[in-house]
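[1] Build me a model from this:
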Amino acid sequence: MFDDLQQQFNRSFDSLEDFADLISDYLQCPVTIEDANHYLLAYSSHDDETDQARVSTIIGRRVPERVINRFWKDGVIPKLNYSDEPLIIPTIDEIGLGNRVAISIRKNEEVLGYIWVVDVRGILNKESLALLKMAARKARNQLLQFNLQRKKKERNEQELLWQMITGEIANYTRMKEQLLRIGHQQDQSIAILIFSIKDLSKDLMKQLTYLTNTTQKMKILIHTFDEDQLILLVAPKDKRTFVEETEQFLHSFLKQVNDRFDQDFQAIGCGYPKEDLRTINESYNEATAVLRLKQLFPRELKSAYFYHELGAFRYIDLLKRTPELQKLATNPALEKLATYDRENQTNLMETLETVLDYEDQLTKAAKKLHCHVNTLNYRLKRIKDITMIDIKNPVQKIGLYFDIKLVRKKH
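    So this is what the prediction gives:
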C-alpha cells in the first residue's frame, strides 16, 4: 500500500482538490486542506459522511470562528502548531464536530496549513496516521508556492493601504478595483483602527497577523505594522452601528490576544468610517489623535477608543495645538499650589487633580489617593486656604480642570 501511495504522491497534481481526493480515497474518509489562517484551500469530493463543522467550512470557505476558538481553548491548535505528528480530536458536539484527525503542514518551524480528516466511523489506525504524515510532507511544496503568492498579495495590499493613509492615491479607479478584489463591497464605508504595542517582536507580529486573518467579528480588509503599531483597514457592516460593532470586535480581539498569547495593547485608537474612499486618511488622523491623547492622559482616557469619547480632552487637544496657548500665563492659583508642594514635600496638586477627575466623589477620590475621607477634606480646606479658589463654583471648576491638565503636560 505504501509503495503504491508513494508512487501516487510523486506524480504531479492538477489541483489541491485532486490531492485531497487521493488522500480521501486511501483513508476512506472526507478530507479538507486549509491554509495557516484556516481558509479552505481544497476538500475531497463525493463524501457521504461528514459533520456540520465541515459543511460550514465548505460553505463559508473558512473555518467558523467558534470552531477556531474552541480549538484554541482545548489546546488543539497549539498542539498542531508545535508538532508534525497527527492529532486525534474526539467529537465536540457543541460546535458540530465529529471525530477528527488533523496534522499540520510545515516547513521547519513555520506552519503552512493543515490537513483535516473526518473519521465518523472511527476506522483510522496507525497505518492511516503514517499515511497522513506522508501526505503532509507531500503537501509542503504546494503550500509553499501558495504562501509565496499570498505574501506577495499582502505586500501589494499594504502598499495600497499606505497610499490611502498618506492621501497619495495614484489611480482612484484602480484603488477601488483592488479593494473590491480584497472583499470590499460597492459603496461600503471603511475605517482605520490602530493598536499601540509595547515590544513588538517578529513572533508577536505573526500572532497578531494570524488573529486579524481568522477573526470574523469584523471584516478586516488590510492590516500592516508600523514601528510599534498594528494598523487595520476595516469595513463595518453598517456605518450607523459602527461604534457598537467595533466595541464588540475589540472585546473579542483583546480577549483572544490576552488568552492565547498573554499580550496586551498599550492603547487603541479608532477612526470613523468614510464613504468617500479618498478621505480614509481622515479616519487615520482621527485614530492617531485618540492615541496621542491617550498617551498623554493614560489614566483619564483608559476606556476611550473614539474621538467623541475623549470628552473635555478634545478641547484640551485643540488648545495644546493653538499657538496662543504658549502666550497664556499659568493659572496663579496652580503656581501657588505647585510652590507649596515643592517647599513642604506635599502632593496637594495631585489631590486637587484627583478630586476634579472624580467630580467631587470624595469617597472614590480618597480611595484613589489611599487616604481617609476626613484627611481628604482637610487637604481640600488647605488647598482653598493657599489658592483662594472655590472648586464648588462650576465656572472656576471647569477652568481649573482645563488648566491643571494643560499645566501637567507642559512640564
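[2] going forward, measure contacts and count neighbours with C-alpha atoms only.
    Will do.
[3] State the distance from K336 to L380.
    Between K336 and L380 the computed distance is 14 Å (C-alpha to C-alpha, to the nearest Å).
[4] more crowded one of these two?
    Neighbour tally, K336 and L380, criterion other C-alpha atoms under 10 Å: the higher count belongs to L380, 18 against 14.
[5] for the more buried one, helix, strand, or coil?
    Of the three states, L380 takes helix according to DSSP: H, G, I helix; E, B strand; the rest coil.
[6] Wait, it touches L352, no?
    Yes: using C-alpha atoms under 8 Å, L380 is in contact with L352, at 7.4 Å.
[7] burial of L132, as a residue count?
    Look at L132: counted by other C-alpha under 10 Å, it has 23 neighbours.
[8] Wait, a strand at it?
    No: counting by three-state DSSP, L132 is not found in a strand; it is helix.
[9] residues touching it, list them.
    Neighbour list for L132: I23, P86, I103 [criterion: C-alpha atoms under 8 Å, 6 or more residues apart in numbering].
[10] Okay, and which of those map to strands?
    I103 (DSSP state E).
[11] Now that we have the contacts of L132, can you turn them into TSV and tack on distance to I192?
    Shown next, in TSV, are these (distance: C-alpha to C-alpha, whole Å):
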residue	distance to I192
I23	43
P86	40
I103	36
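[12] Closest to N171 out of the contacts of L132?
    Checking the contacts of L132 against N171 by C-alpha to C-alpha gives I103 as the nearest, at 43.9 Å.
[13] Wait, the closest one touches I88, no?
    No: using C-alpha under 8 Å as the test, I103 is too far from I88 to be in contact (9.0 Å).
[14] of the two, who's got more company?
    Set side by side, I103 and I88 show more neighbours around I103, with 26 against 16, by other C-alpha under 10 Å.
[15] Please enumerate the helices of the stretch 251-400 of the chain.
    For the stretch 251-400 of the chain, helices defined by DSSP state H, counting those that start in this stretch occupy the ranges 280-296, 313-320, 332-344, 348-357, 362-369, 373-387, 394-410.
[16] for the first one, packing partners?
    Helix 280-296 is packed against helix 126-166, strand 191-196, strand 267-270, with contacts defined by 3 or more C-alpha pairs under 8 Å, 6 or more residues apart in numbering; DSSP states H and E.
[17] one more to line up against the first:
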Amino acid sequence: MRPRVNLGRVVDDLGVTLLEHAHGDVDRPDEISAVVFHDPSDQPVLPAHALVLGIGVDDPGALAALLVALGQQNAAALVVRAPVPLTDEVRAAVDSAGVAVLGLRRGATWNHLSDLLRSLLAPGADAGPADETLLGGLPAGDLFAVANAIASLLDAPVTIEDRNSRVLAFSGRQDEADSSRVDTILGRQVPESYARVLHERGVFRELLRGDRPIFIEPIPDRINGFLKPRVAIRVRAGDEVLGSIWAAVPGPLSDERSAALGEAANLVALHMLRVRAGADVQRRMRADLLNAALGGGAGAHEALERLGLSSQPLLVLGVALDERADADSASVIQDRQGLSDAFALHLHAVHPRAVAAAIGAVTYGLLPLTGTPDRAVRILQGFQDRLGGRLPSIAAVGPVARGLSDVARSRTSVDRVLRVLRDGRPHRRIGRFDELQGEALVSELRDLAAARGEKPAGALARLVEYDVLHRGNLVQTLRAWLDAFGDAVLAAESIGVHQNTFRYRLRRVSDVGQCDLGDPDQRFGLMVQLRALRPE
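    A predicted model of the protein is given here:
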C-alpha cells in the first residue's frame, strides 16, 4: 500500500526548483525502484527502473553512450547537470533507450537531490495495512504530498522544515515566491544571513512559544532577505518541537486560513512521527535480518533470502568509531547511530542490494562481490574520506564469503581486525583480514594470557626483575634487538644509544637472562612472551 512514485511524480514535486525535463517520456507508470550514483570507473549494478545520477557527465558522446547502457539495464531516467547537451545523437539515444534525461539546475547539489529523492521514494515504507497508510487522507509519511495540500489550502508555496531550519519537503509553485525561497530550497537550509535577521527580530523565539501562526514582515532584499511576507507555525508532538511550516504569502492570513494552518501543523506532526517510526522499524528489521545472516544459525539462509543476498559471493564489512573512552556516553551512542546511518547510505549508493546495520558498537555491511576484494577497501576509504575528522572511524574487510557458513566466519574475521585496529597496531584505519591475521592471533594470545593470569617466567622474568632492582633497560634492549631482526646498529638507533653501548647491554641480556640469543627457539619464545605479556 505504499504510494507509488513514478518519474512523473518526481518531476512534479522536484521540478521548476531542482530539476528540468530535458528529453524523453516522464509519464511512464513504472515505480522508481532506487537512486544510484553513476561512476564511470566502477559501474554499479542497477535494479530495474532505477533513477541514475550522472555526476560529471557533460560530454554529448559520453552521455549518449551512457544512455544506451542504461537502456539495456531498464533504467528509468538519467539526471545530469543542466544545461543538458541535447545534440541529435543524445536525442536519438534517449528515444532508442527509453531513458528520460533530466537536468539538475545550477546551484543545487547532488547530495541535496539524493536526499530529497530518497525521502520522496520511500515515504511511510512498511506502512502496514491499508487502513493505517492514510493520515488525514494523505499517504503516511509523504511530506511532499502534505506540503502540496497545505499550499492548496493557503494558496501559497510552502516548505516544511526541521528544528534546524533544514528543508524536508516543499510544495509546487515555488517560482511564485522570491529569491530567498529559491536559495533556501537549493541549499536545503535557510540562508545564514536570513536566519540571523530572523533571530535578531525574535521570530524563532516567538515561533517556539505558541501554536498559532505568526506573520513575518519582509526582509529587505539588499541583505539577501525576502520580498514577500511569510507566515510560519511550529510543528510539535507533545512537548517536542519537530519543525515548522513556512508559507510565502501576499499578506496576513484570514482567520479561516490561520485555523486551517494550525490543523495542518497537527497533521504534519503525525506524518513526521510516521517517518521517524518507519525509519526506526526499518532500522530494527534490517539489523535483525543482518544479525541472523551473520550469525550463521538456522535462520541465516532465510535472512539472506529476505535481504536479497542469497546464492552469491558476499563481502562482510565492518565500521566502528575509533573510541578510546566514554564508550557508553550519550554523545558516543549518538555518533554510533550517525556513523551507522551514513555507512548504510554509502553502501546503498555503491550497490542497491547492499545492506548495513548497527549490531552493538559495530556497523556491519553485506556487499555483493563485484570485481576484486580490493574494491571493498576503496569503498571504505571513500567513506572515511567523506566523513573527514567529524566521526573518526576504523573499518575492516573480511574474507570473501562464497557460502552460507563463510558469512559467519567472515564476520568473526571482521571483529578480529577491528580489535587489532582499535589497539593501534598497526597504525592504520582500514584493515583486511588476510593482511592482519598475524596481528589478530597475537591479540587473541594476549587475551588468553590475561585470562589465565600469565606472568613473565624464565629468562624474561629474570630480565624484568633486574630492570626493577637496578633501574635497567635490558627488556627494552632485547625488544629493540628482536624487532630489528638482530641488527645491532639499527636497534641502537631505535632507542637512541651508541651501538657499542647497545652491544654491551645485549651481552648483559644473555648473562642476566641466562639465555642463548643464538638459539632460534629461545629467540622465538622471548618474542612471544614480549608480544603476549608486554612486561614493560
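[18] Quick one, which of the helices of the stretch 251-400 of the first structure gets closest to L80 of the first structure.
    If you check each of these against L80 of the first structure by C-alpha to C-alpha, helix 280-296 wins as the nearest, at 36.8 Å.
[19] residues in contact with that closest one?
    164-167, 190-194, 196, 267-274, 301-302, 304-307, 310, 313, 317, 409.
[20] try 6 Å this time
    Around helix 280-296 of the first structure, the neighbours that count as contacts under C-alpha atoms under 6 Å, 6 or more residues apart in numbering are I165, A191, I192, G269, C270, G271, Y272, L301, Y307.
[21] and that helix with helix 394-410, angle?
    Relative orientation of helix 280-296 of the first structure versus helix 394-410 (axes from the mean of the first three to the mean of the last three C-alpha atoms, to 10 degrees): 90 degrees.
[22] Off-centre distance for helix 280-296 of the first structure?
    Centroid separation between helix 280-296 of the first structure and its chain, computed with C-alpha atoms, centre = their mean, to the nearest Å, is 16 Å.
[23] Please point out which parts of it sit buried.
    280-291, 293-294 (16 or more other C-alpha atoms under 10 Å).
[24] can you check stretch 20-27 of the first structure too?
    Residues of stretch 20-27 of the first structure classed as buried by neighbour count (16+ other C-alpha under 10 Å): A20, D21, L22, I23, S24, L27.
[25] what about the spatially most central residue of the first structure, distance to V67 of the first structure?
    Per C-alpha atoms, centre = their mean, the C-alpha nearest to the average position across the first structure is that of F253, at 5.1 Å. Using C-alpha to C-alpha, F253 of the first structure is found at 16 Å from V67 of the first structure.
[26] What's S329 of the second structure aligned with over in the first structure?
    Aligned by TM-score structural alignment, S329 of the second structure pairs with S201 of the first structure.
[27] Tabulate the helices and strands packed on helix 280-296 of the first structure in TSV, adding columns for distance to T57 of the first structure.
    Listed next are these as TSV, based on distance: least, C-alpha to C-alpha, whole Å:
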stretch	distance to T57 of the first structure
helix 126-166	19
strand 191-196	28
strand 267-270	31
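[28] The ones you listed: which one's closest to L362 of the first structure?
    Nearest to L362 of the first structure, of those and by C-alpha to C-alpha, is strand 267-270 at 28.4 Å.
[29] Could you tell me how far that closest one lies from the centre of the chain?
    With C-alpha atoms, centre = their mean, you get 10 Å for strand 267-270 of the first structure.
[30] Name the surrounding residues that touch it.
    Looking at what lies outside strand 267-270 of the first structure - C-alpha under 6 Å, 6+ apart - the contacts are L193, I194, F195, S196, A287, V290, L291, Y305, F306.
[31] counterpart of the residue nearest to the centre of the first structure in the second structure?
    Aligned counterpart of F253 of the first structure in the second structure: L387 (TM-score structural alignment).
[32] any idea how far its match lies from L143 of the second structure?
    28 Å.
[33] cool, and A50 of the second structure?
    Counting by C-alpha to C-alpha - A50 of the second structure and L143 of the second structure are separated by 22 Å.
[34] These two: which has the busier surroundings?
    More crowded of A50 of the second structure and L143, by other C-alpha under 10 Å: L143, with 25 against 22.
[35] excluding its backbone neighbours, what's nearest the more buried one?
    Using C-alpha to C-alpha, 6 or more residues apart in numbering and skipping residues adjacent in sequence, the residue nearest L143 of the second structure is A169, 5.8 Å away.
[36] Is it correct that the one you found falls within a strand?
    Yes: assignment of A169 of the second structure by three-state DSSP places it within a strand.
[37] Is it correct that it is in contact with D162?
    No: the pair A169 of the second structure and D162 fails to qualify as a contact (C-alpha atoms under 6 Å) at a distance of 9.7 Å.
[38] The two: which has the busier surroundings?
    The residue with more neighbours, out of A169 of the second structure and D162, is A169; 25 against 18, by other C-alpha under 10 Å.
[39] Might you report the residue contacts of the more buried one?
    Here A169 of the second structure is in contact with L143, F144, T159, I160 (C-alpha under 6 Å, 6+ apart).
[40] distance of it from T370 of the second structure?
    From A169 of the second structure to T370 of the second structure the distance is 35 Å (C-alpha to C-alpha).
[41] Repeat that for S494 of the second structure.
    For S494 of the second structure, the distance to T370 of the second structure - C-alpha to C-alpha - is 44 Å.
[42] Sweet, I'm off.
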